[in-house]
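Visitor: Starting from these lines, generate the structure:
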Amino acid sequence: MLGYVKIDKGELKVREYEIYTGYYCGICKSIGKRYGQLPRMALSYDAAFLAVILASLSNKSDLPVQEHCIAHPLIKKKTIIRNTAVDYAADVMLLLAWYKLIDDANDEGKLYAKTTIRLLKKIYKKLQARYPKLCREMETYLSHLASLERERCSSIDMAAEAFSKIMELIFSEGIVTLYSQNPSGFDDPEKYNKTYSLMANIGYHMGKWIYMIDAADDIEENADTGAYNPLIYRFNYDENLETTAQFRERIESDLRFNLYHYLAILSDYIDSLDIKKNKGIIENVIYLGLNRKTEEIITRKDKDKQI
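Guide: Purely as a prediction, here's the structure:
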């Protein structure tokens, strides 16, 4: 997850915003308590959405507490939410950060990545022991994705598939981790299996959207550096024939069609979930936050500064 899955703050109720940030701060606290302060740098609002949607399937109420924040010790106490969904989202976020560091170190030789890998290696070993299937399959998909990128694959569907499968895995394994041994909120195995399938599809189609929106966001940077971007190869960008602004204008209709197609499918699966709490937050992200981010990046409007 890359920082694109956010709320539309202006359309969220005050209480809902407090709960949402409580999940975000809860993830930060979870990391600090279990792994130390350094890994907190990988914190992302994407992880907050993962925690919110996983927790929304349980009948258990959120139990917010007020605590001081280590990053802002002089500011009044903040709302913190702790539950198993928060811990799982924190772990997933650290795994994704770890694999990103590995990619940066291997492909780009970045010194900061090599240094941070040494510092986080023990943490990764703990996560690998806790989630062997998740780590094993994520590594397989990431290896395939890296291969496609090295080949400069011109198929957006092929390039996006590997990342989409990672997201599918993250969301579906969240159901297994949180509910397979303690099926709170599930009346029978059939309902559990249906929820597992829905969450897998939510993760998959969100992965499609994230991969393409990230590619759209990075057009200028990738065109300048020569880094792989599926859009550049799919639509044959040539710096000698057009500017990146002209390229964006040329592919805008294709981008818009595909991105909103992914969001339409995603919303259908969200609508089928039996959400027991925080529905307003989830709907805000899916129907407002992601749409806003889509328009923001397609049209290159200023990025959201509200969070």
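
Visitor: From now on I want contacts and neighbour counts done on CA atoms only, so please keep to that.
Guide: Will do.

Visitor: Enumerate every residue touching the closest residue to K279 other than its chain neighbours.
Guide: Of all residues not flanking K279 in the chain, S56 sits nearest, at 7.4 Å (CA to CA, 6 or more residues apart in numbering). The contact partners of S56, by CA atoms under 8 Å, 6 or more residues apart in numbering, come to I275, K276, K277, N278, K279.

Visitor: one more to put side by side:
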Amino acid sequence: MQIAHDYGQLPRVAVSYDMTFLALLLMSLKDESSDVIQSGCILNPFKKKLIISDDPVMELCAAISIVFAWHKADDQAHDEHPAAGTAVRVIFQRAFSRAVRKVPELAQTIREQLQALRELEKGPPDLIAVEMFGQLLESVFRQSARITLGAGPVAEAVSLIGRDMGRWIMLIDAIDDLTDDCNNNNWNPLSDCTREEAIKKAEDRLSALEASMDRTAAVLPYVRDGGLMANIFTAGLPDVRQRIMNNLPLLRF
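Guide: Got it, this is the predicted structure:
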């Protein structure tokens, strides 16, 4: 895995679904194929698996994942889990410094926009957080696409998918975390709603975001894995939405 290769084994916990999705999307659009090797992992070193090695897209997304993970730990250190957040922040510090050197402009964008979200969370519940996280992923996806694919219409389309994905993630997480957040007095953009009210408020919006991402993705010039990307929007995200709405466990592969 690229994070382990570039930053060591401990920061591998930084793998996130949004950056995994970004990596899949960018790799499906780039002309060059990636080198695939067989290697073990820290959890099962004796079982060899096919992994992508030394790919610019993977290196970029690994760095972004580290930056996000450090800021998440920093946020926890200042809020609900100070001891755990501080410990994780220390573990990530060296990897974070390397990642910032690799993607300084992206790191600054992430820092500034997460700080704006943190300021918002000092006030009452506000769904503007959905738009703000959408703007954050829009910026991250746009800059990442320009780095790996070049500036142009494709990079702008990727940024639109990032905007909608950010909105979708914030909404679905708000519903998924609502009960725990209310019980623990944590900020949530929907904490002024019951779970039933939150679902009613968000479900149509989530469906519309899935459809919007699918429409944008359908016009992209895929080099590979176009069917996989379409399946994410038409089957994967709707399945996650339905499971969370119905309090069912997510499928793990």
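
Visitor: Superposed, how do the two chains score by TM?
Guide: For this chain pair, the superposition-based TM-score is 0.93 by TM-score structural alignment, normalised by the length of structure 2; 252 aligned residues with a CA RMSD of 1.6 Å.

Visitor: rewinding a little: which one of the contacts of S56 of structure 1 sits closest to I166 of structure 1?
Guide: Closest approach between those and I166 of structure 1, by CA to CA: I275, at 23.3 Å.

Visitor: Now for K125 of structure 1, how many residues are close by?
Guide: Neighbour count for K125 of structure 1, taken as other CA atoms under 10 Å: 12.

Visitor: Over to D302 of structure 1?
Guide: 8.

Visitor: How about A217 of structure 2?
Guide: Using other CA under 10 Å, A217 of structure 2 has 21 neighbouring residues.

Visitor: Identify the residue spatially nearest to the aligned partner of it in structure 1, adjacent ones excluded.
Guide: Counting by TM-score structural alignment, A217 of structure 2 corresponds to I270 in structure 1. Distances taken as CA to CA, 6+ apart place I202 nearest to I270 of structure 1, at 7.0 Å, with adjacent residues excluded.

Visitor: Can you tell me the element the one you found falls in?
Guide: Taking DSSP states H and E as the criterion, I202 of structure 1 maps to helix 189-217.

Visitor: Mind listing what's buried along that helix?
Guide: Of all the residues in helix 189-217 of structure 1, those buried under the rule 16 or more other CA atoms under 10 Å are 192, 195-217.

Visitor: and Y24 of structure 1, what is it in contact with?
Guide: The contact partners of Y24 of structure 1, taken as CA under 8 Å, 6+ apart, are S44, Y45, A47, A48.

Visitor: Can you tell me what the third one aligns to in structure 2?
Guide: The reference is to A47 of structure 1. By TM-score structural alignment, A47 of structure 1 lines up with M19.

Visitor: quick one: contacts for the counterpart of P56 of structure 2 in structure 1?
Guide: In structure 1, the residue paired with P56 of structure 2 is T84, using TM-score structural alignment. Each residue near T84 of structure 1 by CA under 8 Å, 6+ apart is listed here: A55, L178.

Visitor: picking up where we left off before, which strands and helices sit next to the helix holding I202 of structure 1?
Guide: On a contact count with 3 or more CA pairs under 8 Å, 6 or more residues apart in numbering; DSSP states H and E, helix 189-217 of structure 1 meets helix 156-179, helix 230-234, helix 244-272, helix 290-299.

Visitor: So P125 of structure 2 versus H81 of structure 2, what's the distance?
Guide: 20 Å (CA to CA, to the nearest Å).

Visitor: Looking at the two, which has the bigger crowd around it?
Guide: Neighbours per residue (other CA under 10 Å) separate P125 of structure 2 from H81, with P125 holding more: 16 against 13.

Visitor: Helix, strand, or coil at that one?
Guide: Assigned by DSSP: H, G, I helix; E, B strand; the rest coil, the conformation of P125 of structure 2 is coil.

Visitor: Count the residues that sit near the residue lying closest to it once chain neighbours are set aside.
Guide: In this structure, P125 of structure 2 finds its nearest non-sequential neighbour in P189, 4.5 Å apart by CA to CA, 6+ apart. The number of residues packed around P189 of structure 2, counting by other CA under 10 Å, is 22.

Visitor: residues touching the aligned residue in structure 1 for P189 of structure 2, list them.
Guide: In structure 1, P189 of structure 2 lines up with P230, judged by TM-score structural alignment. Residues in contact with P230 of structure 1 (CA under 8 Å, 6+ apart) are R152, C153, S154, S155, I156, A159, A215.

Visitor: Show the buried residues in those residues.
Guide: Neighbour-count burial (16+ other CA under 10 Å) is assigned, among the contacts of P230 of structure 1, to R152, C153, S154, I156, A159, A215.

Visitor: quick check, nearest of the residues you listed to D302 of structure 1?
Guide: Using CA to CA, these come closest to D302 of structure 1 at A215, 17.2 Å.

Visitor: Now do the same for the closest one: its match in structure 2.
Guide: By TM-score structural alignment, A215 of structure 1 lines up with A174.

Visitor: got it, and L96 of structure 1?
Guide: Aligned against structure 2 - with TM-score structural alignment as the criterion - L96 of structure 1 pairs with F68.

Visitor: hang on, that match packs against I110?
Guide: Yes: between F68 of structure 2 and I110 there is a contact under CA atoms under 8 Å: 7.4 Å.

Visitor: quick revisit: now do the contacts for the match of A215 of structure 1.
Guide: Contacts for A174 of structure 2 (CA under 8 Å, 6+ apart) come out as N188, P189, L190.

Visitor: Map those residues onto structure 1 and name those still in contact.
Guide: Shared contacts between this structure and structure 1 among those (both residues aligned by TM-score structural alignment, their matches' CA atoms under 8 Å) comprise N188, P189, L190.

Visitor: Please verify my assumption that the last one contacts D173.
Guide: No: counting by CA under 8 Å, L190 of structure 2 sits too far from D173 to count as a contact (10.2 Å).

Visitor: any common contacting residues for the two?
Guide: Residues touching both L190 of structure 2 and D173 (CA under 8 Å, 6+ apart): there are none.

Visitor: now the helices: where do they sit in the stretch 1-150 of structure 1?
Guide: Assigned by DSSP state H, counting those that start in this stretch, the stretch 1-150 of structure 1 shows helices spanning 14-35, 45-55, 84-103, 111-130, 132-150.

Visitor: average gap between the shortest one and structure 2?
Guide: Here helix 45-55 of structure 1 is compared with structure 2 after superposition; its mean distance to the aligned residues, by mean CA distance after the TM-score superposition for structure 1, is 1.9 Å.

Visitor: Who are the packing partners of that helix?
Guide: helix 14-35, helix 84-103, helix 156-179, helix 279-283.

Visitor: Swap in 6 Å and give it another go.
Guide: Packing contacts for helix 45-55 of structure 1, counted by 3 or more CA pairs under 6 Å, 6 or more residues apart in numbering; DSSP states H and E, involve helix 84-103.
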